[in-house]
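Asks: quick one, fold the following:
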Amino acid sequence: MTALMLPQLFDIVPDALLLVDAEGRIIRANGNAERLFGHGNDGLVGLSVEALMPADARERHLQHRLGYMSSPRVRPMGQSDQVLVGQKADGQQFPVEIALSPIETAHGRHYLASVRDISESQRVRQALVRASYDAFIARLGQMALDAGSEQQLVRSLPGMLIDELQADAVALAFPESDGHAIDVRVAGQINGEALCHILSSRWALLEASLPVDRATILDDRQLELLAEAGEGFACGAATLLRDRDHPTGILMVLSTDTRPIQHDILHLIQGVAVLVAAIMQRRRTAEQLAHAQRLDALGQLTGGIAHDFNNLLTIISGSLQLLDDEYAPHQGARDLIAGALHSVARGASLTSKLLAFARRQPLAPQSVKLHQLVHDLGTMLQRILGESFSLTIECHRGLPPAHVDPCQLETALVNVVLNARDALPGNGEILLSVGEQWVRPQEMEELQAGHYIVIRITDRGMGMSASTARRAVEPFFTTKSMGQGSGLGLSMVYGFTRQSRGMLHIDTVHGRGTTVSMYLPVATSLPERVLPPRHRVEGARQTILVVEDDPGVRRIAVSFLQAAGYVTLEACDAVEALAIAKMHPETALVFSDVMLGGAMNGHALASTLREQLPGLAVLLTTGHDDAPDVSPDLGHCGTLLRKPYRREDLLVAIQQLIA
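Replies: This is a model prediction of the structure:
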């Protein structure tokens, strides 16, 4: 371009034109330039060209200008990869594109700059980029819905992000519960094994350096941490994947390009991280729900089996007790009967554990101060554990009482402590600590908000794998060898804590140990004073109505009562029992099963009979019942006898009720 063309050019070109001398001073500007930069007539003449840009960019531009003037050339618009910013007289900034051309004049070499405001076109480009990113997120979401598992998405995501962002490397890393990375998915120019090694030793450092709520550009120190995994990463961005109140992973995007990472890219990275975290959380929630439903189904199944099994045990036990009387003179026969009765007792213990898992065992919760309970139990446990194992108890006296069944709590603690012993390699220390915790609303999915006592049993033994931990509370699941365990210990503890309105939590790392935590509600009243047992009273012969839908169990009960001198009446259901009672007003006591089938159970039958026969004593029996031990309508004349029962227990209960 020549100087002769300048006057016509300045008048007709729609862009802002600036003529600059070798010192960088503006010697001429057209009207478009004065309007663009907000200066009046000839207000630009004499200014340094750096005065038309932000202060923090002036020194950098000066160096670029000097380099250009040392080797001038025609440079059209759109060839610079830099984001150029102009500044008006009032300080307002706006994006620009600039074309440069050297011009030879009679006064030496000058430089013509054509400046164009690209605010609108930049907004269009930005909108297109954001639309592309939005489409990427939508595609990712649809892929998540279509995928069989989130692992398919996790495997594909790094490669998809590389294609979308034109990055050099993308990595997804997920830590173990103890902070060691165990799963790293990468794509691009990065060594996955090296990155896994880096994160295994520096996870906490990298995690602590990242903001909790947004994607951020990695600084030089963070890039240096990752240097061993890839060559020449000049910039990068990362964000945490979060699950409620704790990180579950890190998403990183790395590049060898020195260009700064734009805000829209950070926004995309954060959006992807939120989506992936939500998908993983949904999967965990679905797994927890399926696990809870499986345990509930197992609970219903085992509860039903326990009920039927207790009926069978009642028949077997009753028959053996009757045989014991008949063969009293025969010592050999009595020894065999005693062994069989011992096996019945073991079967009853098994059904008790099944009912505990099913959350249908009878509980007698009360206000219990745990300091004395755990120390007394600890003395007994230390004898069981032996000299090779030490049991340390931490429980201060100032803790509030727990609302719990003390007998079942002791059984649960014994089960967990013995499991901890079995996990240790021949010797070691077990810690039993008791504390308190306030649980906030929605802090724990399985617990209502409130005040809880937390009992923790910790060992540094073998720990459990993730698959084993998921099944640890299922009945009959055990990793012990044949004959070493029934697989019902933790099942019973799980059912007991849930039935007590608490929770069982297992925190374990394979090869490092396990902590089993029992959450139990704090009592709202002080511990009750223990009353002495009632004095046993001998009763006279009376008429007793036996109501039982199982003929075998009914025959055993009738045999026990007739042998003791009682007059018995029999009914197989509530309808027959009501009819018989109406014909026999002399009936002194009704002995009924709770589960009778039909529309009326034992509680309802007893209430109806009491209306017909005021003063009628009621004794209920069951092998499976989650109802209260005594119906509120029955008052002091109703009680509950658990199957399988011994003859002595039945007769004592009857004597106490009809005396």
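Asks: could you use CA atoms for every contact and neighbour count after this?
Replies: Will do.
Asks: all helices for the stretch 151-300 of the chain, in order.
Replies: For the stretch 151-300 of the chain, applying DSSP state H, counting those that start in this stretch gives helices covering 192-208, 220-225, 263-326.
Asks: could I get those as JSON lines with distance to A127?
Replies: Listed next are the helices of the stretch 151-300 of the chain as JSON lines, based on distance: least, Cα to Cα, whole Å:
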{"stretch": "helix 192-208", "distance to A127": "32"}
{"stretch": "helix 220-225", "distance to A127": "30"}
{"stretch": "helix 263-326", "distance to A127": "10"}
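Asks: same list (these) but as a markdown table, adding mean neighbour count.
Replies: Output for the helices of the stretch 151-300 of the chain, formatted as a markdown table (neighbours: other Cα atoms under 10 Å):
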| stretch | mean neighbour count |
| --- | --- |
| helix 192-208 | 17 |
| helix 220-225 | 14 |
| helix 263-326 | 18 |
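Asks: give the buried residues for the host helix or strand of H110.
Replies: Secondary structure from DSSP states H and E places H110 in strand 108-117. Of the residues in strand 108-117, H110, Y111, L112, A113, S114, V115, R116, D117 count as buried by neighbour count, 16 or more other Cα atoms under 10 Å.
Asks: re the thing from before, nearest to A523, out of the helices of the stretch 151-300 of the chain?
Replies: Relative to A523, the nearest member of the helices of the stretch 151-300 of the chain by Cα to Cα is helix 263-326, separated by 26.7 Å.
Asks: before we compare anything, build this one as well:
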Amino acid sequence: MSVTDRCVRDTGMEQTERATASASDEGRYRLLVDAITDYAIYMLDPDGIITSWNAGAQRFKGYTADEILGSHFSRFFVPADREAGLPQRALRIAAAEGRFETEGWRVRKDGGQFWAHVVLDPILHPDGTLIGYAKITRDLTERKQAQEDLQRSEKQFRLLVNGVSDYAIYMLDPEGRVTNWNFGAERIKGYSRDEIVGEHFSRFFSPEDRERGEPQRGLATALKDGRFETEGWRIRKDGTRFWASVVVDRVDDEEGRVIGFAKITRDVTERKEAQEALAKANEALAQSQKMEAIGQLTGGIAHDFNNLLTAVIGSLEMARKRVGIDPPAVQSLIDNALEGARRGASLTQRMLAFARRQDLAPRTVDLAELVAGITAFLERSIGPELSIETRFPAGLSPAHIDPNQLETALLNLMVNARDAMDGGGVVTIEADEAAIEVARPGGLAVGRYVRLAVIDTGEGMDAETVKRAAEPFFTTKGVGKGTGLGLSMVHGLVSQSGGGLQIHSRKGEGTRVELWLPVATAALAPASTREPDVPVVPAEDRPLAILAVDDDGLVLMNTVAMLEDMGHRVFEAASGMEALDILRSEADIELVITDHAMPRMTGSQLAEAIRGEWPGLPIILATGYAELPPGGDNSLPKLSKPFGEYELAKAITATLGAGKAASPGAAIAGS
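Replies: Next comes the predicted model:
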């Protein structure tokens, strides 16, 4: 055989192989198109004449192939659209722009109408000549009637053939090897057809999913049930990941034999990120609401506890005075009981701090100067095993905070760091500035903040412990080694000051506690909201006629006893109405001391009624809160519970002394 003959033979064989491959590929697409009944897929010639017709088209529109082939596709349009030239405009746009997509009413063979989503793509000869159009139609009538159906329909809608770019649509053979590849698959996954056809589809899975056998499980499910649907991470050609919504349908031939799978993939990364962001926002809001509820409960308990401590401290002080120094054993027991009661008072102050009801005196504070001033004290408090390192940038803005409470908060954080760093190490205190530009539910408000952080290299906390760390009475230190109120006090301080607390920690990696404090500006409150102390000087050299009002019998009894011990003549009332009756019958009363939190008529309401009838009568309101609840008169000074005889005497002196220098009716107030 000559060289020429062999060349002719080889060329013929190559052409035959290419034709066979083309026919095989075309057959697979034909099977893919014919297997889908949810879409009408057919061809038009350049003039709009129908040249092919699939089972989906027959199901949607009611025409068999024999009835419709050779007809113009405009017969599916409603009369108004035909008159408006919509069919011709669709062909022109598809030819000029490479695609036409729309939704509108279409007409079936029986005259019924359905809402259709239509995609029209031009088909070009390799030389660029237009040879026809590929037309895909989907019945979306149900979607138009219900939004839920709309979402499901949209998910399944943009599925097929080249030209559909939002979905990766391709075929797999029974073993999972890719047999064809559309433009959407190339756009989403980054591989061209030549690079991927013949490869196993498991290459799109993450390594961990391949190790778990996810590719095989998906095919096995589709083989058994006819369909497999899932979401998960998939890998692009460049190695990046995207969150994919995946549907795998089994494809059978006419005799029911499995010949492969139709696979549809959609990139839904943005949706997943939005869902995760929403979930985080909801979690933050739920945590904020939980802490608010705990705060209200804790504040209420502290208020009631202060009432009890008022009775205990007052009674013990009076008992100590009456016992004198003899016998010493009894005096020692009373002193011990008083010390315990005062510790209880300190405990309630921490509870009120968490509940954001403590008395604050915020002012402009240079954090670097404040930390430098207490570093030596902190070093003595945490012991010689630990050292303190500070990092403060030059030009750091001042914060708006109560400096005394902030020092206490730093001491609590340093003690926590010491306990977490068994064996020594370095605790770092640093600060920088940050801004919140978009507020989230349960988060910080929009504004500028100084971020003061205490960082340790201790054992750290797991995620569940971090979530509960600021709750009152929650501690990991064991019985007798902590009250569980340190972090809760810090949380309450920064929250009441308009800031926030953030804890970053992992088990074995240490802890970073951040105090977000508002930057001090002229728009914030005055430098101090605490009233200056009034010098304790005798206001009167004679006994006073005093009305004591409290619905708590223990507190009332002790208040009366302390006033009588001071030499005053005392009237007592268990309610606001009873107090007004006494005032109307006893004209010589010179001072009223009343609790605020009373049923039916609060102390603030009683004070308002007194000012209406006796405008010059001084009033003292006793309180367990730093600020009155809604409806209280916070413009008045206060006598805080728990109080003893000294605090009561000081309040009377301050009230009557202020009354001489101020307008009639000066008062001390509380809740």
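Asks: picking up where we left off before, between the buried residues of strand 108-117 of structure 1, which is nearest A574 of structure 1?
Replies: Nearest to A574 of structure 1 among the buried residues of strand 108-117 of structure 1 is D117, at 93.2 Å by Cα to Cα.
Asks: identify the residues contacting the closest one.
Replies: Applying Cα atoms under 8 Å, 6 or more residues apart in numbering to D117 of structure 1 gives the contacts L36, F94, P95, V96, E97.
Asks: if we use 7 Å, what do you get?
Replies: For D117 of structure 1, the contact set (Cα atoms under 7 Å, 6 or more residues apart in numbering) comprises P95, V96, E97.
Asks: how about G511 of structure 1?
Replies: With Cα under 7 Å, 6+ apart, G511 of structure 1 has these contacts: G461, M462, G463.
Asks: in space, what's closest to A607 of structure 2 - neighbours in sequence excluded?
Replies: With sequence-adjacent residues excluded and distances taken as Cα to Cα, 6 or more residues apart in numbering, A607 of structure 2 is closest to I619, at 6.9 Å.
Asks: typo on my end, it should be L309 of structure 2
Replies: Spatially, and ignoring its direct neighbours in sequence, L309 of structure 2 is nearest to P642 (5.5 Å; Cα to Cα, 6+ apart).
Asks: how about that neighbour, what's its match in structure 1?
Replies: Under the alignment (TM-score structural alignment), P642 of structure 2 pairs with P644 in structure 1.
Asks: wait, a strand at its match?
Replies: No: assessed with DSSP: H, G, I helix; E, B strand; the rest coil, P644 of structure 1 is coil; it does not lie in a strand.
Asks: can I assume it is in contact with T314?
Replies: Yes: under the criterion of Cα atoms under 7 Å, P644 of structure 1 makes contact with T314 at 4.4 Å.
Asks: specify the stretch among the helices of the stretch 151-300 of structure 1 that is closest to V493 of structure 1.
Replies: With Cα to Cα as the measure, helix 263-326 is the member of the helices of the stretch 151-300 of structure 1 nearest V493 of structure 1 (13.1 Å).
Asks: give the aligned range of the next helix-or-strand element following the closest one in structure 2.
Replies: Sequence-wise, the next helix or strand downstream of helix 263-326 of structure 1 (DSSP H and E) is helix 331-357. Using TM-score structural alignment, helix 331-357 of structure 1 corresponds to residues 328-354 of structure 2.
Asks: and the matching stretch, which residues are buried?
Replies: 331, 334, 337-338, 341-342, 344-345, 347-354.
Asks: take the contacts of D117 of structure 1 and keep only those in strands.
Replies: P95, V96, E97 (DSSP state E).
Asks: which residues touch the first one?
Replies: Pointing back at P95 of structure 1 there. Going by Cα under 7 Å, 6+ apart, P95 of structure 1 touches L84, V85, G86, D117, I118, S119.
Asks: run a quick neighbour tally on the third one.
Replies: Other residues within reach of G86 of structure 1 by the criterion other Cα atoms under 10 Å amount to 22.
Asks: centre of the chain to the helix or strand containing it, how far?
Replies: Secondary structure from DSSP H and E places G86 of structure 1 in strand 84-87. Centroid separation between strand 84-87 of structure 1 and its chain, computed with Cα atoms, centre = their mean, to the nearest Å, is 51 Å.
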